[in-house]
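# Below: sequence and its predicted model.
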Amino acid sequence: MDATAPVSPPLRPRLRGACLDALPPAVARPSYDPSRTRTGIVHFGPGAFHRAHQAVYIDALLADAPDWAISAVSLHSSGVRDALRPQDGLYTLALLDERPSLRVIGAIREVLCARDEADVVLSRLSDPAVRLVTLTITEKGYCLAGGELDMAHPDIVHDLARPDAPVSAIGYLVAGLRARRLQGMPPYTVLSCDNLPDNGGKLRRACVAYACRLDPALAEWIDARATFPRSMVDSITPASDEALRERVADALGCVDAWPVQREPYAQWVVEDAFCAGRPDWERVGVTMSADIAGYDRAKLRLLNAPHSALAYLGLLLGLESVAEAMRHPALGPFVERLLRVHIAPNLALPRGLDADAYIGAILARFANPAVRHRLAQIAQDGSQKIPVRLLDTIGEALDREHPIDALCLPVAAWLQFVRRETGNGAALADPLAVALAEAGHAASGDAAQDVARFLRIDAVFGPLAADARFVQALRRAYARLGDGGASAVGLALGGH
């Protein structure tokens, strides 16, 4: 054999249950035998966020409560099933920190694709051992219009005509509840884990409205006996990529077709309203609270608002990522002052949430160099984000007669960002792109005139546009940013 010939690397085995004992000591693995767990949860939408978040909480409980394992159901795509079924449902979670760590998760007992295995999914929903159904299907998966079920949605039209062969999440949920009622079984709890306001309330109304079209008595039974807790979730989960797969394969010594990654921080707040029992989530860090709206509001104001501030001010400074923006000598300190001095004092916090600790955790998350969160991504859809993230706080600060100049600076940075992007001929990623582009193209740099044009976009500014105190503060902030260039923005930040 030619000694100079390249040697092919040995083929690595696929991650599966038989490989667990052979994993390197540095890789954490289930403290229980995944093959001996029992399905107690059906989850619709086993994408990266669910597998990096809720499934990890369940994984931490299964050693003592093996009957809460997950049947993971994709409604349409077979990708997760095809990746994880050969792996016995196992996959790797990479926690992104200065010292990354890996953990194999065993919470998923089986993986199904409803498009191909509808009968199996329906049988799981009517299994008395299943007491909880959870969802991460994104807002569009709920088939809503104006917060209520869209009866004209093609999937809902299909399911009402063929309720025993559903294609939508709502259709499956009600089909399972209908089967349980016919068999004299109690309902399951339905828990939305998607980031939409009043998620449990919206889901309850959607299921009851759909059921009412099929059988008013079924709708009454669901409304009276099933529960739909509200929840709030939080953790930054970057998309899996080939670099992650390679890192995981090198560390494990075997191939994981679909690992996931997230920051170390995770938060899950759930309303304690379960009709069929629930896991002992408090033991693994889940917060049970009746004030989900309060936690949602805290997240919007204390996490999402400074994210937007970092995005628009950071992009004007020529920065690319959140961590890079936090390292900027003027922007990082400005964001911390914004949080502690101008946002937190105008926010009614839910009971049990420590503002200082929460803000400290947020700042640490932003500064994490292992999570590359692009400012350009956060900057999208500003017309939808600015009102709930910043303008609501400004309105409440005005009611309390608190100063708003610092709060107006990131709003002005958004206007300058729109002005710059449209001036450069770039397309805006925003539902109000046409109206914003018109104002941006007409902008001349005159603060009074430019701000007046943007304030005419009523869908963004609403009644605040008529408040002289806000108008003057926004003009000052816009003028302070000058031409929107890095030098002017740096000077403006230095003055706060």
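Looks like it arrived, so ask away.

# alpha carbons only for contacts and neighbour counts from here, please
OK.

# in the stretch 101-250 of the chain, which spans are helices?
Secondary structure of the stretch 101-250 of the chain (DSSP state H, counting those that start in this stretch): helices located at 118-125, 154-161, 169-182, 199-214, 216-225, 242-252.

# let's bring in a second model and compare:
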Amino acid sequence: MKRITQSDALPADVVQPRYDRSALKPRIAHIGFGAFHRAHQAVYADVLAQDHGSDWGYCEINLIGGERQIADIREQDHLFTVAEMAPGHWNCRVVGVVRQALHAAVDGMEAVLDALCGPDIAIVSITVTEKGYCHQPASGQLDREHPLIQHDLAHPGVPQSTPGVIVEALRRRRARGLAPFSVMSCDNMPENGHVTRNVVLGLARAQDPQLADWIEAKVSFPSTMVDRIVPAVTPETLAKVCELLGGIDDPAAVAGEPFRQWVIEDNFVAGRPAWEKAGAELVADVLPYEEMKLRMLNGSHSFLAYLGYLGGYAHICDCMEDADYATAARALMVKEQAPTLRVSGVDLETYADLLTERYRNNALKHRTWQIAMDGSQKLPQRLLDPIRWHLAHGSRFDHLALGVAAWMRYVGGVDEKGQTIEISDPLRDVIAARVAASAEGGERVHALLSLEAIFGRDLPDNEPFVQAVSNAYNALLSCGAREAVRRLNLRHA
């Protein structure tokens, strides 16, 4: 089947690059060429090039995994399609802002580092998921025991981790008299810029204190809040895009909901695109927006993912067809997450209604299993930090406790029908060992609470927290997820 290229004549309703792609400069190097980046940050850059004459192009980099994605866009003039999935129709946009694509395992780490030392590079952006930062989720600090960090401490010139690659690139730029770049995280973590700064400076200081001082003085780490629901690409997705492109194949295509949002801390040392012209918000402090999205959207997503999977629902939209689940998710947002937030000027009930509407989009088919991945990295910011707020204020957190208990039930590895659950988590082996060494019930809860990397030292010693999670866990064991959710709603009616 014919692959998409620059010369293709596509259907008239497909948005195609009308700008001179050769005039684009690779000013942003992006680490993590996954589905979300393609459907989010790359679209903003494409809008700027298309409608505002921007010359900010991308150099795309994958370090671990994703070899096929890099190969695919190389074979099609660095083009890819982004489809918007509305319930009644799909729209397609061919994005043309990528000028270079590299993979460390295919092209070699030297090629990656050379690209990061390009004179036009002003920003290095990142979407590698929470686990890619090699940090301790409970503290936000560098995990020096992480295998990739151990390698990079021993072999700094040939790094393997994302922090290691950034540190080595900055070392080489400093040695060559090149200007530093800004490092911008676009992953779902509170104060993601602060976490990025922690891991980069922590590794640099362990390798070369003078380099660390230079980075601290010269490099900025702006935080961002990103929002767009982008389900994993399926064969059905690619077939639909092929149909919309008039029979032209694009294996690098992605699809997401029509909604997109980007809030960016305006703190860049070497310039930035005019993202505000494409609808982004440039602010002095992103944290209130990050917390709002992480707790109300991502927190309710995790709540629905674990309880939905246990209850036999494959997709978020399936959960929302169950009135009990829809009611509980909105109550979690409004009654337990919203009070913990510091954002101002936002109607949080309206925001909850918007999220509920987005979750009902049955064109998305966002799998509960996909959202349930990497829970050890997600629980602290999505559920546990809000619980700490409620403990400090003496308020109830029954929905949050049920969400934590559902994670514990999920990582037990067997669903309510006795079927094996495929657990995908960087702490999978550690979690599995705690599960195997504990009896089902209260012993299991205490075994999982002893995971300090997730729960810290405070929560396992907090009796109200332990009791609330234990009660919720016992409810899941005794009556199952769907009935536990129904009873939760009755208690809070």
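Yep, it's here. Computed from a predicted structure; not experimentally measured.

# Can you list the buried residues in stretch 268-279 of the second structure?
By neighbour count on 16 or more other CA atoms under 10 Å, the buried set for stretch 268-279 of the second structure is Phe268, Val269, Ala270, Pro273, Ala274, Trp275, Ala278.

# Near the closest residue to Gln50 of the second structure other than its chain neighbours, how many residues? Count them for me, please.
Excluding the flanking residues, the one nearest Gln50 of the second structure by CA to CA, 6 or more residues apart in numbering is Tyr19, at 5.8 Å. Residues lying near Tyr19 of the second structure (other CA atoms under 10 Å) number 18.

# Kindly report the same for Ala12 of the second structure.
Neighbours of Ala12 of the second structure using other CA under 10 Å come to 8.

# What is the aligned counterpart of it in the first structure?
Using TM-score structural alignment, the equivalent of Ala12 of the second structure in the first structure is Pro25.

# residues touching the aligned partner of Asp249 of the second structure in the first structure, list them.
Residue pairing (TM-score structural alignment): Asp249 of the second structure is matched to Val255 of the first structure. Applying CA atoms under 8 Å, 6 or more residues apart in numbering to Val255 of the first structure gives the contacts Arg12, Pro13, Arg14, Leu15, Arg245, Val248, Ala249.

# What subset of these is buried?
Buried, going by 16+ other CA under 10 Å: Arg14, Leu15, Arg245, Val248, Ala249, out of the contacts of Val255 of the first structure.

# coming back round to it: want to throw the helices of the stretch 101-250 of the first structure into TSV with distance to Asp450 of the first structure?
Listed next are the helices of the stretch 101-250 of the first structure as TSV, based on distance: least, CA to CA, whole Å:
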stretch	distance to Asp450 of the first structure
helix 118-125	55
helix 154-161	43
helix 169-182	45
helix 199-214	38
helix 216-225	51
helix 242-252	45
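
# and of these, who's closest to Cys408 of the first structure?
Evaluated with CA to CA, the helices of the stretch 101-250 of the first structure place helix 199-214 nearest to Cys408 of the first structure, the distance being 30.1 Å.

# Compute the inter-axis angle for that closest one and helix 216-225.
Here the directions of helix 199-214 of the first structure and helix 216-225 differ by 160 degrees (axes from the mean of the first three to the mean of the last three CA atoms, to 10 degrees).

# Only the buried residues of helix 199-214 of the first structure, if you could.
For helix 199-214 of the first structure, by 16+ other CA under 10 Å, it's 199-211, 214.

# which of those lies closest to Pro369 of the first structure?
Asn199 (32.2 Å).

# So the closest one sits against Ser192, correct?
Yes: checked against CA atoms under 8 Å, the pair Asn199 of the first structure and Ser192 is within contact range at 6.0 Å.

# who touches both of these two?
Common neighbours of Asn199 of the first structure and Ser192 (CA under 8 Å, 6+ apart) are Arg230, Ser231.

# Which position in the first structure pairs with Ala39 of the second structure?
Per TM-score structural alignment, Ala39 of the second structure is aligned with Ala52.
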